[in-house]
Every structure is written in C-alpha cells, then in structure tokens.
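>>> Here's my sequence, what's the structure:
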Amino acid sequence: MTTVASKQAGPVVHRAGPRFGAEITGVDLTRPVDDPTADTLRRAFAEHKVLVFRGQHLTPDQHVEAVRIFAEPFDHPTALRHPDNPLVYPYNVAQTGKASTWHIGGLWRTPVFAIESLTYQEVPELGGHTLWADLQAAYDDLSEPFKELLGSVKAVYDGNAENYAQGSRKNAPGDTVEHPVVLEHPLTGRKGLFISTSARGLTGVTPQEGTALLDHLLRHASSPNYTIRFGWRPGDFVLWDNQATWHYAVDDYGDGARVYRKVIGVEPLRTTS
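Predicted structure coming up:
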C-alpha cells in the first residue's frame, strides 16, 4: 500500500513482542495517507494494540489528523489545551507530575477513551520508558471458573472529570462510575480484563472478597509475562488501545525532561476489509 505522497513505500509492521506491540515504518504521517494505507494501519492497530512511529515530529494539527485515521479525536472537558489546536493537550512532567502507576485513561467516562496517543518533544537522555500490559492476554490465562466469577463483578472509580485534569487536587465532589472488570472489546469482540489501580473497590462481592480479588487482579494484569516496553526519542509518536491495554510511565529519570502532547480518540473506526 502507498500513501498520497508517492515517495512513501507503504507501511511495514515490525513486531516488538510475541504478544502485542509493533513499530511501523514506511509511513510519513506529516502527509495525508490514502484509504488503503489507513485501512492497513487500522488492521495493524487492531492486531498489535500499541503502535510506535519513530521520528515523525508531528505538529499539533498533524497529530490530530494521525489519530483521526483510527478514531474521532475527543474534546476533553477539563484538559489544558494547546494554543495551536484545542484537541491537543500539552504535558510537561516538571509541572504536571508523573503517571507512574498502572492505569487506563478516561475512567470517569462511559465508555472510556478508545485510543490514547502521545508525541514526544523532550525526553531524558536515559530512562523514561513506558510499559504497556496486554489485558486480553492476562484474561486468557485465568481459569474458567474465575472468568465466570469476574463476569458479574464491576469496579468503582471516581466519576468527576475535574479530578483527572492537570494539577487537580483530585478532591472535587461528584458521583462514582462503575466499569465491568471484564470488557468485551467493541471492535474485535475479544474479552479482556479491564482494571486500573485507581479502582476504589469491587461490586458484586463482599468488601473482604473485593479487596482480595482487586489485589490479585492488579498483580496479575501487571505481570511481566504480559508487558512490553518502549523507550523514546524526540519526534516519536505512539498510540495505544485504551480498552485492551493499560500502561505505566517508568519514573527512573529523576528531574530529567519529559515533554509531550496527547490526543485522545473515541468512537474507533473499523477496517473496510
């Protein structure tokens, strides 16, 4: 497949791990892509769940258009906006703090974000990698009786979007929201665990059972058996399936720089073949 720009040979998928994750070459996302190329990229995303495009150096507008290949960019109600495009959210960990917990984005929302994506402007010389874990593979390895139990269990989260904003003290009042701990993916139909470290508890079981179950699920889903790791250079672009994976930003770089922009996607697009 080729893009609109004739110099591009078409996307090549380089698997980064045995379960999931891939780097994509042969595509210049600073230029428009044609429909067959976009469809190839969507198939790769459905299969690999985390896609990395090195050295793209996307502008805010180009970042939005790159996400639009996969899903509709989301207008976040509480996020700090980039002056060049209101659908782009800038982050500098020196001001915003680090996201060094296993988590899923947009848990205040039903459904949660389909896709999250980042473009990196500044990264530490060493460290600052990001981990993802395959929640569907983690679910596959559970016993059938345990899967049956989890099918009736939900997790409780903070439902106020203000508490997810940059610099928030996370004490704004509001209702909670519940999500099933087993999610059937809306595009592929594949089941996976759906759990985050910010869960306040589980419903459908006693509090004591919920504590034990939650502890086990969090440990199981973050096992190295299900993880992949990427390091970064300025200009790299990454997007991931927020309904099939969770992620962790490794805090091993002290006061080193980490500056990036985020674009969120909802209502994911299906492939046409």
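>>> from here on, contacts and neighbour counts on C-alpha atoms
Noted.
>>> give the contact list for residue 13.
Contact analysis of residue 13 by CA atoms under 8 Å, 6 or more residues apart in numbering lists 22-25, 44.
>>> For these, which two are the farthest from each other?
25 and 44 (12.0 Å; CA to CA).
>>> Helices along this structure, start to end?
For the chain, helices defined by DSSP state H occupy the ranges 35-48, 60-68, 93-96, 135-140, 144-150, 207-221.
>>> Nearest to residue 129, out of these?
Comparing these by CA to CA, helix 93-96 comes nearest, at 13.7 Å.
>>> Comparing residue 25 and residue 44, which residue is more hemmed in?
Remark: of residue 25 and residue 44, residue 44 carries more neighbours, 20 against 16, as counted by other CA atoms under 10 Å.
>>> Let me see the contact set for that one.
Applying CA under 8 Å, 6+ apart, we find residue 44 in contact with 13, 51.
>>> for residue 2, same thing?
8-11, 33-34, 36-37.
>>> now with 6 Å?
Residue 2 sits next to 9-10 when contact means CA atoms under 6 Å, 6 or more residues apart in numbering.
>>> For stretch 182-189, measure first residue to last.
12 Å (CA to CA, to the nearest Å).
>>> what comes up buried for that stretch?
Within stretch 182-189, the residues scored as buried using 16 or more other CA atoms under 10 Å are 182-184.
>>> Run a quick neighbour tally on the closest residue in space to residue 153 that isn't next to it in sequence.
Of all residues not flanking residue 153 in the chain, residue 204 sits nearest, at 5.2 Å (CA to CA, 6 or more residues apart in numbering). By other CA under 10 Å, 14 other residues sit near residue 204.
>>> Check residue 110 too.
Using other CA under 10 Å, residue 110 is surrounded by 11 other residues.
>>> So it versus residue 121, what's the distance?
Applying CA to CA, the value for residue 110 to residue 121 is 31 Å.
>>> Equivalent analysis for residue 179, please.
Relative to residue 121, and taking CA to CA, residue 179 is found at 34 Å.
>>> Counting neighbours, what do you get for residue 10?
22.
>>> returning to that earlier point: out of the helices of the chain, nearest to residue 229?
Of the helices of the chain, nearest to residue 229 by CA to CA is helix 35-48, at 13.5 Å.
>>> And this one, please, so the two structures can be compared:
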Amino acid sequence: MTAILETPGVHSSSHTPFRVTKLGHNLGARIDGLHIHADLDAATVAAIARVVAVHKAVIITGQHHIDDDAQYAFGQRLGVPTKAHPTVLSRGEDLLPLEGAANSWHTDVTFVDRIPKMSILRAVVQPEYGGATMWASTVAGYAALPEPLRLLADNLRAVHTNDYDYAEHLTVGDSSDPEYRAEFHKTIFRTEHPVVRVHPETGERALTLGHFVESFVGLKTSETADILRLLQARIERPDNTFRWNWNAGDLAIWDNRSTQHYGVADFGSAYRKVNRVTLAGDIPVGVDGRPSVSLNGDASGYSVVDTARRIPDFEPASDRSIRDF
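Modelled structure (predicted):
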C-alpha cells in the first residue's frame, strides 16, 4: 500500500510530503515523490531517517540529478560521513567507487570498532541485466532464533578483521585487482564485537556477523565455522530478505547496524559500478552492556564516534523484533 508518510512523532504537515511503500514484512521500502537537494528542511531529513530505521533498507526513486557531490551532501544531512574506507583511499576520500559486486553477505566495515550507522549507495553504471542488491534484516534474524540459539548468541563475541582472503568472497570486479586487494590489507584491523548488539536508536537486538568474522572468542576454528554457518543461515532466509533491481535514478539507503547486504554478481563480464557514502556510527554494545573492543588498528582517522539518541515512539515495521526499552 502506498500512502503519504505518517509515523509517530513525524507528521506530514511538518515536512515535505513523500510516499512510502512497504515492500517486505521484515525490511524494505520505497520512497517516491521526494526530490533530494542541499536545502532539505530538518523535518524532512528526520522523516527520512525514521523511515530507514523502521524499514532498514530503503530505495529513493527519481534521483536522476544526483552526482557525487550531491550524494555526499545528502549524507552530511543524515550524519557525519566517514572517509571512503579505513584503508582504500586511492580512489578518493569522500566516496568509495566499487566495481563489480560483493557476492557475499556482509555488514559494511565491521572490522573497526565504530561500525558505520548508515550507507548510501548510488548506481553509476548498471549492466543490461543482473546486478541487483539484496538486504537481510539482522534484527528479524535474531528475533526468530529459538531460545537456545538466542542464549548462545547473546553470550558470544566475535573477532572481525579485514585480514582474510578477500578474493575468496569477492570474485567479480575489484577483487580481481591485486592493487586493490593490497590496499585493502595495507593496515590490519581486528575488533571484538558482541554477536548481538543493541541498536542505540531503536533498542532492537541485531546479529552482528557477516564475512568479516574471523573467529568467536574462546572457540576453536571448526566451532566458529559451524556456529557462524548456523547463525548466518538464519539471517539469510529468503523470507528475511529484500531484493532490489536497480533503475536509473535510484538511491539506496540502509541501516548498517541492523542489516547485511549482498551485491549479486549475475551479470557475466558486463561492467557494474556503484558509489558508496558511509556515515559515522557508534561503538556497539552487547546485551550485557559490554562495548566492542579494538584489538588491532586505530580507526580514529577513518571516522568519528557517533552519539546516537533513541527514536521517540519507535514502532518497528515487523512484529519480529525484540527490544530493550
């Protein structure tokens, strides 16, 4: 159903009206009728941020006028942009151009202690077919765990790192470039995160996993592999995902604290390029109140630490949500 945005605490009369269409039970929505520009009023920016918090992954259509500068400026309205990447800066410090497709489930940049809160992606060159992006809700994935697995996840901590075989996961585009891989690994980061984090704005619990996980603290390599496969499978269930086939003028925004995503490499030898802006996030905190801990690498040059505030009167899009309010 399509309607003028009406959400608790944000009224259509207080911001530029736009339409929100819910596209999936657990995540996914489309915004139509919104023209992004540098002078968006604060109420409209707040309304967009709320839609992202509720629906996790959001597509804003009709943004044919957006270029790199406008994409970055829009990010500045929603938060504090990070540098393009903690290690890959040869392509520019503001936006990260990505060629090919990730072809693996992940949350952006979890190998640092201050995981970005939000990512903004713009398709620059799309192939004639394929090249969709998929998202999965790590909130719904956690909420659907049976109690024994939930108790296990609540008590696990995982080490995330960029020191792994990048090409094993990313088989199309950048991963085939030795110079890119060398730059990706030039500074090694390792961070210990709670496997279950409490979202600082919504209070929802979310699984923090993906392809940057190296090990679970205190467990053997084989045990890590088995448990990671088990928990990842819950995140990746088809009913917990949202898939978008890109159209010209689309801009994707997602809550990086409550999702994983996957760039689908189903376009053969065709060329695909997307540009990403990420926004500074907080340091994750587990259900026991313990924060993430940096083990190797200093991320202060990459990003500030965001100070997040709870969203008043927050109502999740899905009924599969466990919150700590």
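>>> Provide the TM-score value for the superposition.
Overlay of the two chains. TM-score (TM-score structural alignment, normalised by the length of the first structure): 0.86; 262 aligned residues with a CA RMSD of 2.7 Å.
>>> Output the helices of the first structure in JSON lines; the columns should cover distance to residue 172 of the first structure.
Conversion of these to JSON lines gives the following (distance: least, CA to CA, whole Å):
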{"stretch": "helix 35-48", "distance to residue 172 of the first structure": "36"}
{"stretch": "helix 60-68", "distance to residue 172 of the first structure": "30"}
{"stretch": "helix 93-96", "distance to residue 172 of the first structure": "18"}
{"stretch": "helix 135-140", "distance to residue 172 of the first structure": "30"}
{"stretch": "helix 144-150", "distance to residue 172 of the first structure": "30"}
{"stretch": "helix 207-221", "distance to residue 172 of the first structure": "25"}
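>>> Counterpart of residue 21 of the first structure over in the second structure?
In the second structure, residue 21 of the first structure lines up with residue 28, judged by TM-score structural alignment.
>>> Onto which residues of the second structure does stretch 220-233 of the first structure map?
Against the second structure, stretch 220-233 of the first structure falls on residues 234-247 (TM-score structural alignment).
>>> returning to what we had before: can you add distance to residue 250 of the first structure and give the contacts of residue 13 of the first structure back as a markdown table?
Formatted as a markdown table, these follow (distance: CA to CA, whole Å):
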| residue | distance to residue 250 of the first structure |
| --- | --- |
| 22 | 19 |
| 23 | 20 |
| 24 | 23 |
| 25 | 25 |
| 44 | 26 |
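>>> Report the distance from stretch 223-237 of the second structure to the chain centre.
Once both centres are worked out by CA atoms, centre = their mean, to the nearest Å, stretch 223-237 of the second structure turns out to sit 19 Å from its chain's centre.
>>> Repeat that for stretch 122-139 of the first structure.
Remark: stretch 122-139 of the first structure is offset 10 Å from the chain centroid, using CA atoms, centre = their mean.
>>> give me the stretch of the second structure that it matches.
So stretch 122-139 of the first structure sits over residues 125-142 in the second structure, by TM-score structural alignment.
>>> now the strands for the stretch 201-325 of the second structure?
205-207, 213-216, 241-244, 251-255, 259-263, 273-279, 293-296 (DSSP state E, counting those that start in this stretch).
>>> Mind putting the ones you listed into JSON lines with mean neighbour count and distance to residue 91 of the second structure?
JSON lines is the format used below for these (neighbours: other CA atoms under 10 Å; distance: least, CA to CA, whole Å):
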{"stretch": "strand 205-207", "mean neighbour count": "27", "distance to residue 91 of the second structure": "31"}
{"stretch": "strand 213-216", "mean neighbour count": "22", "distance to residue 91 of the second structure": "26"}
{"stretch": "strand 241-244", "mean neighbour count": "20", "distance to residue 91 of the second structure": "26"}
{"stretch": "strand 251-255", "mean neighbour count": "23", "distance to residue 91 of the second structure": "21"}
{"stretch": "strand 259-263", "mean neighbour count": "24", "distance to residue 91 of the second structure": "20"}
{"stretch": "strand 273-279", "mean neighbour count": "22", "distance to residue 91 of the second structure": "11"}
{"stretch": "strand 293-296", "mean neighbour count": "18", "distance to residue 91 of the second structure": "24"}
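>>> Out of those, which is closest to residue 79 of the second structure?
Judging these by CA to CA, what sits closest to residue 79 of the second structure is strand 273-279, at 5.8 Å.
>>> what's the matching range in the first structure for the closest one?
The aligned range for strand 273-279 of the second structure is 259-265, by TM-score structural alignment.
>>> Any idea which of the helices of the first structure gets closest to residue 166 of the first structure?
Comparing those by CA to CA, helix 93-96 comes nearest, at 5.8 Å.
>>> What is that closest one packed up against?
The criterion is 3 or more CA pairs under 6 Å, 6 or more residues apart in numbering; DSSP states H and E, and there are no helices or strands that helix 93-96 of the first structure contacts.
>>> so how far is it off the chain centroid?
With CA atoms, centre = their mean, you get 20 Å for helix 93-96 of the first structure.
>>> what's in contact with it?
Defining contact as CA under 6 Å, 6+ apart, one finds that helix 93-96 of the first structure is touched by 166-167, 258.
>>> Need the buried ones from these selected in ChimeraX.
Restricted to buried positions by 16+ other CA under 10 Å, the ChimeraX selection for the contacts of helix 93-96 of the first structure reads:
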select :166,258
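>>> related to what we said a few turns ago, so can I have JSON lines of the strands of the stretch 201-325 of the second structure showing distance to residue 169 of the second structure?
Formatted as JSON lines, the strands of the stretch 201-325 of the second structure follow (distance: least, CA to CA, whole Å):
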{"stretch": "strand 205-207", "distance to residue 169 of the second structure": "20"}
{"stretch": "strand 213-216", "distance to residue 169 of the second structure": "13"}
{"stretch": "strand 241-244", "distance to residue 169 of the second structure": "20"}
{"stretch": "strand 251-255", "distance to residue 169 of the second structure": "22"}
{"stretch": "strand 259-263", "distance to residue 169 of the second structure": "11"}
{"stretch": "strand 273-279", "distance to residue 169 of the second structure": "18"}
{"stretch": "strand 293-296", "distance to residue 169 of the second structure": "23"}
